[in-house]
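J.: Below is the sequence, then the predicted model.
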Amino acid sequence: MSELQINTTQNVKIMFTAAGAGERLLAFVIDTAIKIGYMLVLNWTFGAFDNMDEWSQIAINTVLSFPVMFYTLALESLLDGQTIGKRVLKIRVVKIDGYQASLADYVIRWFFRIVDIYVFGIGFFVILFNKKQQRLGDMAAGTAVIALKDKVNISHTILEELKLDYVPTYPNVIRLSDNDARIIKDTFTAAKLAKDYSTLIKLRNKLVEVVNIKDIKQKTDIEFIDVILKDYNYYTQSM
């Protein structure tokens, strides 16, 4: 499986695992089985209509086949990029720019199924040889299908958990950039795990210098750096 980098609306880069062709094929098989089951039930239930004239049967069959025709479009729109098959396989459609896929995106993907699935299954082969595991519909809509088995934790980004009543301490943290905050968090996390106190001291001193802090209000370096990261997220998320 390939890695897929998504830039969120907060300009945070998150790595996902793109769903493989096998997972997508199995999800398609599950969805197809559901559609076939639906049609078999209808055929058994509405067999009484066999005595109707041909045009009436065509009209009824057309109306009753709508759930099959729009199955994928309806479910992906209602279930945030998932069908029943995708939910079982724990995969989901997302925009590759980090935004939530819109109804228009799902419509484009659904329309391209005509080529991807029903023209020699070309979409399956496109997925196999595409770096982002996209079919033609994904390319046209700017979407991709990701695996949800390894969910991204907030600790993998520069974001910090903030309480609703959080009060910032150092407004000068806005001097930092997203890249600065990312480096600080990575260094801070590694130093804490390794109990590398000398690195924590150097990081504290550098932050005091760059952010221009005159008075440190926390008792320890760990508490101070933790507050710096939280303050940065507080101010940048409010912009």
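T.: Everything's here; your move. Residues are numbered from 1 along each chain as shown.

J.: CA only for contacts and neighbour counts going forward, please
T.: Will do.

J.: For the spatially most central residue of the chain, list the residues it contacts.
T.: Closest residue to the average C-alpha location of the chain: Val94 at 4.8 Å, with Cα atoms, centre = their mean. Val94 makes contacts with Gly81, Gln100, Ala101, Thr143, Ala144, Val145, Ile146, as judged by Cα atoms under 8 Å, 6 or more residues apart in numbering.

J.: Ala59 versus Val88, what's the distance?
T.: According to Cα to Cα, to the nearest Å, Val88 stands 34 Å off from Ala59.

J.: How about Tyr71?
T.: When distance is defined by Cα to Cα, Tyr71 is 19 Å away from Ala59.

J.: how far does the longest helix along the chain sit from the chain's center?
T.: Using DSSP state H to assign secondary structure, the helix with the most residues in the chain is helix 21-45. The chain centroid and the centroid of helix 21-45 are separated by 25 Å under Cα atoms, centre = their mean, to the nearest Å.

J.: Looking at the contacts of Val94, which one is closest to Phe112?
T.: Among the contacts of Val94, Thr143 lies closest to Phe112 (Cα to Cα), at 12.6 Å.

J.: Apart from its neighbours in sequence, what residue is nearest the closest one?
T.: Computed as Cα to Cα, 6 or more residues apart in numbering, the closest residue to Thr143 that is not its neighbour in sequence is Lys95, at 4.3 Å.

J.: separation between that neighbour and Gly142?
T.: 6 Å.

J.: And for Arg24?
T.: Summarising the geometry, the distance separating Arg24 from Gly142, computed by Cα to Cα, is 17 Å.

J.: higher neighbour count, these two?
T.: Neighbour count, other Cα atoms under 10 Å: between Arg24 and Gly142, Arg24 has more, with 22 against 17.

J.: need the contact list for that one.
T.: Lys86.

J.: With the one 3 residues further on instead?
T.: Neighbour list for Ala27: Ile84, Gly85, Lys86, Val88, Leu89 [criterion: Cα under 8 Å, 6+ apart].

J.: Mind giving me the PyMOL command for buried ones among these?
T.: With 16 or more other Cα atoms under 10 Å as the burial test, the buried ones among the contacts of Ala27 are selected in PyMOL as follows:
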select buried, resi 84+85+86+89
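
J.: Check it against this one:
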Amino acid sequence: MGIYAGFRKRFIAIVIDTIILIPFLLMAKSLGFEGQLFEAVICWAYFSGMESSPTQGTIGKIVTGIKVVDLEGNKITWKIASVRYIGRVISFLLCFGGFLIVPFSPKKQGLHDMLAGCFVVNKAYISGIC
């Protein structure tokens, strides 16, 4: 296991996060809040809020033992987390291409990580990433 979190751990984390988000999205829809914009706002708040929090990751990342850091290994800000989320949307629109580059990137970065200037690392290897 290296410093940077690989595709498998990151994929498992996003599956867990999706399972967590589905009930919230369904509940919001049942209350009359629908539409892709509303869903995007819920997802943006979840991902940006959790990744810029002291946990430095979503529930999926916490469970898999990974976290998001900036280029110096520090906690990311809400602004960087928001840029990262926008990069995720772009990666999704590119037929997942921005995510599929993770296994081939030397530092296991996806397009969203590169745009935001951050890494996803294994918690056991948080020092000396630069």
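T.: Here it is on my side, so go on. Predicted, not measured: the structure shown is a model, and the values here were computed from it.

J.: Tell me how the two chains score on TM-score.
T.: In this superposition the chains share a TM-score of 0.80, using TM-score structural alignment, normalised by the length of structure 2; 126 aligned residues with a Cα RMSD of 2.5 Å.

J.: now the strands for structure 1?
T.: 3-7, 13-18, 91-95, 143-147 (DSSP state E).

J.: With distance to Val119 of structure 1 added, can I get those in a markdown table?
T.: Rendered in a markdown table, the data for the strands of structure 1 read as follows (distance: least, Cα to Cα, whole Å):
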| stretch | distance to Val119 of structure 1 |
| --- | --- |
| strand 3-7 | 27 |
| strand 13-18 | 24 |
| strand 91-95 | 22 |
| strand 143-147 | 21 |
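
J.: returning to what we had before: so which of the contacts of Ala27 of structure 1 comes closest to Asp31 of structure 1?
T.: Distance ranking of the contacts of Ala27 of structure 1 against Asp31 of structure 1, using Cα to Cα, places Gly85 first at 5.2 Å.

J.: Map the closest one across to structure 2 for me.
T.: Gly85 of structure 1 maps onto Gly60 in structure 2 when the alignment is built from TM-score structural alignment.

J.: for that match, what are its contacts?
T.: Gly60 of structure 2 sits in contact with Ile12, Ala13, Ile14, Val15, Ile16, Asp17, where contact means Cα under 8 Å, 6+ apart.

J.: of all the residues you listed, which two lie farthest apart?
T.: In the contacts of Gly60 of structure 2, the most distant members under the criterion Cα to Cα are Ile12 and Asp17, with 8.7 Å between them.

J.: Mind checking which of the two has more residues around it?
T.: Taking Ile12 of structure 2 and Asp17 together and counting by other Cα under 10 Å, Asp17 has the greater number of neighbours (18 against 15).

J.: Not counting its neighbours along the chain, what's nearest the more buried one?
T.: The shortest distance from Asp17 of structure 2 to any residue that is not its chain neighbour, by Cα to Cα, 6+ apart, is 5.2 Å, and that residue is Gly60.

J.: For Tyr197 of structure 1, give its distance to Thr45 of structure 1.
T.: Applying Cα to Cα to Tyr197 of structure 1 and Thr45 of structure 1 gives a distance of 73 Å.

J.: Would you mind telling me which of these two has more residues around it?
T.: For Tyr197 of structure 1 and Thr45, the more surrounded residue by other Cα under 10 Å is Tyr197, and the numbers stand at 13 against 10.

J.: Where in structure 2 does stretch 128-146 of structure 1 align, residue-wise?
T.: Going by TM-score structural alignment: stretch 128-146 of structure 1 matches residues 103-121.

J.: Between the two ends of that stretch, what distance do you get?
T.: For stretch 103-121 of structure 2, the separation between the terminal residues is 14 Å (Cα to Cα).

J.: Quick one: residues contacting Lys86 of structure 1.
T.: When the contact criterion is Cα under 8 Å, 6+ apart, the partners of Lys86 of structure 1 are Arg24, Ala27, Phe28, Arg92.

J.: Show me what Ser82 of structure 2 aligns to in structure 1.
T.: Taking TM-score structural alignment for the superposition, Ser82 of structure 2 sits opposite Val107 in structure 1.

J.: how near is that match to Pro67 of structure 1?
T.: In this structure, Val107 of structure 1 lies at 15 Å from Pro67 of structure 1, with Cα to Cα as the measure.

J.: ok, these two, which is more surrounded?
T.: Neighbours were counted for Val107 of structure 1 and for Pro67 using other Cα under 10 Å; Val107 has more, 19 against 14.

J.: my guess is that one meets Leu73, correct?
T.: Yes - between Val107 of structure 1 and Leu73 there is a contact under Cα atoms under 8 Å: 6.4 Å.

J.: Correct me if wrong: Arg84 of structure 2 contacts His112.
T.: Yes - using Cα under 8 Å, Arg84 of structure 2 is in contact with His112, at 4.9 Å.
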